[in-house]
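A.B. asks: one predicted model, sequence on top.
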Amino acid sequence: MNKVPMTAAGFETLKEELRWRQQDERPRIIEAISEARAHGDLSENAEYHSAKEAQSLNEGRVNELEDLIARAEVIDISKLSGDKIKFGATVKLVDEETEEEKTYQIVGDQEADVKMGRISISSPIARALIGKEVGETIEVNAPGGPRGYEVVEVQFI
């Protein structure tokens, strides 16, 4: 069974989504199915089929969340330190062409959100960063072609 690395915040988010799906969403869907059944003929009842599909999607996500939570390896970032980039590090980079600064935190696959500055440990840029230190450069094959970045800061917050 492969462990899934994640931060404590990401783990709490998954647990909260599981709680919501089991305690709020599941009863709402069951109620919608009951209501649609009361309308009679199920073969041409769009509300019934929609509610059953929603139930299927919800139960699939519940199973996925239970699996992720069971396999979670929660990493406490506050206890990490050092100069080398690893899981949980917040890294400030400078684009070598545009001089634009970008800051990313390396997190688990489930909690990645580029708009929030969190990139997945399995993303190409994170894989290129692992093991590097301040002052080193990396090259990443981005969709628009190879991009070069210099590591200017590494911290664990």
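C.D. replies: All right, it came through fine.
A.B. asks: can we go C-alpha only for contacts and neighbour counts from here?
C.D. replies: Will do.
A.B. asks: tell me the secondary structure at G60.
C.D. replies: helix (DSSP: H, G, I helix; E, B strand; the rest coil).
A.B. asks: what do you get for the one 4 residues further on?
C.D. replies: Classification of E64 into helix, strand or coil gives helix, according to three-state DSSP.
A.B. asks: how close does it get to W20?
C.D. replies: E64 sits 14 Å away from W20, taking C-alpha to C-alpha, to the nearest Å as the criterion.
A.B. asks: second structure for comparison follows:
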Amino acid sequence: MEKVPMTASGEQALKVELELLLKRRPLISQAIAEARELGDLKENAEYHAAREEQGICEAQIRDIEYKLSVAQVIDVSKMDNTGKVIFGTTVTLLDMDTDKEVKYQIVGDDEANIKLGKISVSSPIARGLIGKMDGDEVVISTPGGDKDLEIIAVDYI
């Protein structure tokens, strides 16, 4: 089984979500039992809704348990700051064309959320940055065209 990289905060978020789902399990079972008492199951909307909710909940639990089982948790805060861009680091970039600064954390595919400044390790920008050093200038091919970026800072937080 191939391990999938994940940040420590990503692992913690999955564990919290799993805990919430496991607490919901008995409530759903109780809703199914109460709906059964209402009579004919063929035309019982409450029963069918509770069963559907149970299926969704169980699928989410299996998905999270699988992700946690294949996760290779990488905590960059415990690594020496060498200035090199690696998985989990937060990189501050200067767009040489627009003079705008952007900050991204390189995370696993499931953790990526551009609104929160988290980009997937498999994204074009992250692939272009991995292995580079603080102060390097890189040209990254993106779907929107080439980006000329300078690495201003690499944080191991």
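C.D. replies: Arrived safely, thanks for sending. Note that this is a predicted model, so its numbers are computed, not measured.
A.B. asks: all strands of structure 1, in order?
C.D. replies: 4-7, 72-75, 90-95, 101-107, 118-120, 137-142, 145-155 (DSSP state E).
A.B. asks: mean distance, the first one to its aligned residues in structure 2?
C.D. replies: With both structures laid over each other, strand 4-7 of structure 1 and its partner residues in structure 2 are 1.4 Å apart on average (mean C-alpha distance after the TM-score superposition for structure 1).
A.B. asks: what residues does that strand touch?
C.D. replies: 68, 71-77, 88, 107-111 (C-alpha atoms under 8 Å, 6 or more residues apart in numbering).
A.B. asks: next: the fourth one.
C.D. replies: Counting by C-alpha under 8 Å, 6+ apart, the neighbours of strand 101-107 of structure 1 from elsewhere in the structure are 5-7, 86-95, 117-121, 126.
A.B. asks: returning to that earlier point: just the buried members of the contacts of strand 4-7 of structure 1?
C.D. replies: Among these, the ones that count as buried by 16 or more other C-alpha atoms under 10 Å are 68, 72-75, 77, 88, 107-111.
A.B. asks: what about the residue opposite V102 of structure 2 in structure 1 once aligned, how many residues nearby?
C.D. replies: Under the alignment (TM-score structural alignment), V102 of structure 2 pairs with K102 in structure 1. By other C-alpha atoms under 10 Å, the residues close to K102 of structure 1 number 14.
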